[in-house]
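Visitor: Can you look at this prediction? I've put the sequence above it.
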Amino acid sequence: MKVIVAIILILLVVFLCMKLSISLFFQHAQDDDECRITFSMLFGLIRYTVRIPLIKVDKESPGIVVAHKQTVQNVSESEPKRSKYNPREIVHSFKEAKDFVHHVVHLHVIARKFFSHVSVTKMEWQSKIGTGDAAKTGLVVGMGWSLKYGVVAIISKYMRLKTKPLLSITPSFQQAVSETKFVCMIHFRIGHAIVAAIRIIKYWRGNRWKKETFNHQANESY
């Protein structure tokens, strides 16, 4: 019996220490969009991919249409599914996110602790921008560089940026062009994600845990 308990504890520790890798690929080329998110464990032996090959605005009625499918490596691949989100549903989603933030005491502290354990090992962001007018193109390119540097600054502040970001913007002065490609890979241990989830439940407003308790333990490390 003790041997079984010991084996279970060892497997549990191994699982908690296991790293989860998330790869994000997004590409926009004029009216063609594609988004792909891949979750992998055990050096890629276990892999799950969500593909969103099409994101567009429905011209017939207000809303956004998304075509997506899920893929489990070497196991199965679902048929493409189309989902439509109208403005009311989108606003409702933002409202739910706002309510979630409001209900967790000091959610930003919990998130900061979790993100401090997230490593960014790959980041590429390439864009091609043009408006057909040289002056306007130069202005848009400048805004694009400001946006990219701002995103990198936020990531390096809250996460472990272990690679040099590859950023580029190619201006097109002769024609209107809108293209971008973003690739990012992050890693974190499953145990850190579970601890963050437990803290969110623990400090949910309305339960028996008090805000003072959180403030007392806010500086605890994992």
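Guide: On my side now, so go ahead. What you are looking at is a predicted structure, and each value in this text was computed from that prediction instead of being measured.

Visitor: When you work out contacts or count neighbours from here on, use the C-alpha atoms and nothing else.
Guide: OK.

Visitor: need the contact list for the residue nearest the centre of the chain.
Guide: With distances taken as C-alpha atoms, centre = their mean, residue 24 lies nearest the centre of the chain, 7.4 Å away. The contact partners of residue 24, taken as C-alpha atoms under 8 Å, 6 or more residues apart in numbering, are 35, 36, 37, 38, 182, 183, 184, 185.

Visitor: Against residue 158, how distant is the third one?
Guide: Same thing as residue 37. 21 Å (C-alpha to C-alpha, to the nearest Å).

Visitor: Cross the contacts of residue 24 against helices and list the overlap.
Guide: Here DSSP state H is the test, and the contacts of residue 24 give no hits in helices at all.

Visitor: would a markdown table of those with distance to residue 163 and neighbour count be doable?
Guide: Shown next, in a markdown table, are those (distance: C-alpha to C-alpha, whole Å; neighbours: other C-alpha atoms under 10 Å):
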| residue | distance to residue 163 | neighbour count |
| --- | --- | --- |
| 35 | 22 | 18 |
| 36 | 21 | 18 |
| 37 | 20 | 17 |
| 38 | 19 | 18 |
| 182 | 15 | 17 |
| 183 | 13 | 16 |
| 184 | 11 | 17 |
| 185 | 10 | 18 |
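
Visitor: just how off-centre is the helix or strand harbouring residue 12 within its chain?
Guide: Element membership of residue 12 [criterion: DSSP states H and E] is helix 2-17. Here the centre of helix 2-17 is set off from its chain's centre by 30 Å, with C-alpha atoms, centre = their mean, to the nearest Å.

Visitor: what's in contact with that helix?
Guide: Residues outside helix 2-17 that contact it (C-alpha under 8 Å, 6+ apart) are 189, 190, 191, 192.

Visitor: buried set for the next helix or strand after it?
Guide: Scanning forward in sequence from helix 2-17 by DSSP H and E, the next helix or strand is strand 19-29. Within strand 19-29, the residues that count as buried by 16 or more other C-alpha atoms under 10 Å are 19, 20, 21, 22, 23, 24, 25, 26, 27, 28.

Visitor: buried sites along the longest helix seen in the chain?
Guide: Secondary structure of the chain per DSSP H: the longest helix is helix 134-158. By neighbour count on 16+ other C-alpha under 10 Å, the buried set for helix 134-158 is 137, 138, 140, 141, 144, 148, 155, 158.

Visitor: residues in contact with the second one?
Guide: For residue 138, the residues meeting the contact criterion (C-alpha under 8 Å, 6+ apart) are residue 171.

Visitor: For this protein, which segments count as strands?
Guide: Listed in chain order, the strands of the chain (DSSP state E) span residues 19-29, 32-41, 46-57, 64-72, 76-77, 81-85, 119-131, 160-161, 166-171, 176-189.

Visitor: another structure for you, compare them:
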Amino acid sequence: MGGDSMGWVIGLSLLAAVLLLFPFTSLWIHVAYRRSGEDDQLTLRFLWLWGLIRFRYRVPMEDISRKGLNVREKMDTNARDKGKTLRDRINWAAVKRARKQWAFLRENIVYLTGVIRRFLSRIVCERFTWYTEIGTGDAAETGVVTGLVWGIKSSFIGVAGSHIRWDRSPDIDVEPRFNEKLLHTDLDCIIRFRIGYAILAVIRLFTRMRRKGSEGKWQNTLSKA
């Protein structure tokens, strides 16, 4: 009996220690994306407790492409069916209602942006590499496209660097293939953040929504916008 009691005490103590230290533990997210021709591969890995707990998920890119195509087809169909009645639904009352909803969203989005920025500032990027090989088959076009890709990557690094912290400098490269038609890109990124910062961000968002009139008001406003 004494041994059982001691086991319960040890178990409860370990559980209490885990719950107490949980907000101070870090979560690692490893994003690996590779595109070669028409083949896309996106893999997400989640590591917690310094890699003792691991989870891997491979995103089915083909399903995403099909869903995107289906959504676009539905939108085109709805646009054709409802285009005739669009003018009938636009009136002065609808305009005033839209202005009120936009003012509400703008006020709260500013706050949400602040919360998200605060959370992003706690994220550390341990590794970021992004290599691309590209060619159109025409030397002049390849040169233009290469410069465009360089601009996109540089802009992304600049924007990301203003929000998160780099553990090491990003490594990006674009290699033109002037006499080939190909597209190959390889992106590898590892970020980490403390669980407590994510919990705090969720609490701040939830508190803000309740202060503005509960989550239902947000959902109603968004659905009417």
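Guide: Thanks, I have it. Remember, it's a predicted structure, so these values are computed and weren't measured experimentally.

Visitor: What would you report as the TM-score here?
Guide: Between these two chains, after superposing, the TM-score reads 0.70 (TM-score structural alignment, normalised by the length of the first structure); 176 aligned residues with a C-alpha RMSD of 3.0 Å.

Visitor: quick revisit: can you list the buried residues of helix 134-158 of the first structure in TSV and add distance to residue 64 of the first structure?
Guide: Listed next are the buried residues of helix 134-158 of the first structure as TSV, based on distance: C-alpha to C-alpha, whole Å:
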residue	distance to residue 64 of the first structure
137	28
138	30
140	25
141	27
144	24
148	25
155	28
158	31
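
Visitor: Identify the residue of the first structure aligned to residue 48 of the second structure.
Guide: Matched by TM-score structural alignment, residue 48 of the second structure corresponds to residue 41 in the first structure.

Visitor: mind listing what that match touches?
Guide: Counted by C-alpha under 8 Å, 6+ apart, residue 41 of the first structure has contacts 18, 19, 20, 21, 47.

Visitor: Of those residues, which are reproduced in the second structure?
Guide: Retained in the second structure (both residues aligned by TM-score structural alignment, their matches' C-alpha atoms under 8 Å) from the contacts of residue 41 of the first structure: 18, 19, 20, 21, 47.

Visitor: wait, which of the residues you listed is closest to residue 205 of the first structure?
Guide: Of all these, residue 205 of the first structure sits closest to residue 20, with 29.4 Å by C-alpha to C-alpha.

Visitor: The closest one against residue 190, yeah?
Guide: Yes - the criterion here is C-alpha atoms under 8 Å, and residue 20 of the first structure meets it with residue 190 at 6.3 Å.

Visitor: The longest helix seen in the second structure - contacts with which helices or strands?
Guide: For the second structure, the helix with the greatest residue count under DSSP H is helix 92-120. If you count contacts as 3 or more C-alpha pairs under 8 Å, 6 or more residues apart in numbering; DSSP states H and E, helix 92-120 of the second structure packs onto helix 195-211.

Visitor: So what angle separates the directions of the helix it packs on and strand 26-36?
Guide: Calculated by axes from the mean of the first three to the mean of the last three C-alpha atoms, to 10 degrees, helix 195-211 of the second structure forms an angle of 90 degrees with strand 26-36.

Visitor: helices or strands next to helix 195-211 of the second structure in the packing?
Guide: helix 92-120, helix 214-224.

Visitor: at 10 Å instead, please
Guide: Contacts defined by 3 or more C-alpha pairs under 10 Å, 6 or more residues apart in numbering; DSSP states H and E place helix 195-211 of the second structure against strand 26-36, helix 92-120, helix 214-224.

Visitor: Go through the second one and flag the buried ones.
Guide: So the one you mean is helix 92-120 of the second structure. Within helix 92-120 of the second structure, the residues that qualify as buried are 105, 108, 112, 115, 116, 119, 120, counting by 16+ other C-alpha under 10 Å.

Visitor: out of these, who's nearest residue 181 of the second structure?
Guide: Of all the buried residues of helix 92-120 of the second structure, residue 181 of the second structure sits closest to residue 120, with 37.9 Å by C-alpha to C-alpha.

Visitor: Check the gap between the closest one and residue 50 of the second structure for me.
Guide: For residue 120 of the second structure, the distance to residue 50 of the second structure - C-alpha to C-alpha - is 21 Å.

Visitor: Now which residue in the second structure aligns to residue 124 of the first structure?
Guide: Aligned counterpart of residue 124 of the first structure in the second structure: residue 129 (TM-score structural alignment).

Visitor: Double-check that match against residue 166; I have them as touching.
Guide: No - contact criterion C-alpha atoms under 10 Å: residue 129 of the second structure and residue 166 do not qualify, at 12.0 Å.

Visitor: Residue 195 of the second structure against residue 29, yeah?
Guide: No - the pair residue 195 of the second structure and residue 29 does not pass the contact test of C-alpha under 10 Å, sitting 12.0 Å apart.

Visitor: which among the contacts of residue 41 of the first structure gets closest to residue 65 of the first structure?
Guide: Nearest to residue 65 of the first structure, judged by C-alpha to C-alpha, of the contacts of residue 41 of the first structure is residue 47 at 26.3 Å.

Visitor: Give me the neighbour count for the closest residue in space to residue 48 of the first structure that isn't next to it in sequence.
Guide: Excluding its sequence neighbours, the residue lying closest to residue 48 of the first structure (C-alpha to C-alpha, 6 or more residues apart in numbering) is residue 72, at 4.6 Å. As a burial measure, residue 72 of the first structure scores 15 neighbours (other C-alpha atoms under 10 Å).

Visitor: Dump the buried residues of helix 92-120 of the second structure to JSON lines, plus distance to residue 4 of the second structure.
Guide: Shown next, in JSON lines, are the buried residues of helix 92-120 of the second structure (distance: C-alpha to C-alpha, whole Å):
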{"residue": "105", "distance to residue 4 of the second structure": "57"}
{"residue": "108", "distance to residue 4 of the second structure": "54"}
{"residue": "112", "distance to residue 4 of the second structure": "50"}
{"residue": "115", "distance to residue 4 of the second structure": "47"}
{"residue": "116", "distance to residue 4 of the second structure": "47"}
{"residue": "119", "distance to residue 4 of the second structure": "44"}
{"residue": "120", "distance to residue 4 of the second structure": "46"}
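
Visitor: Kind regards, and thank you for your time.
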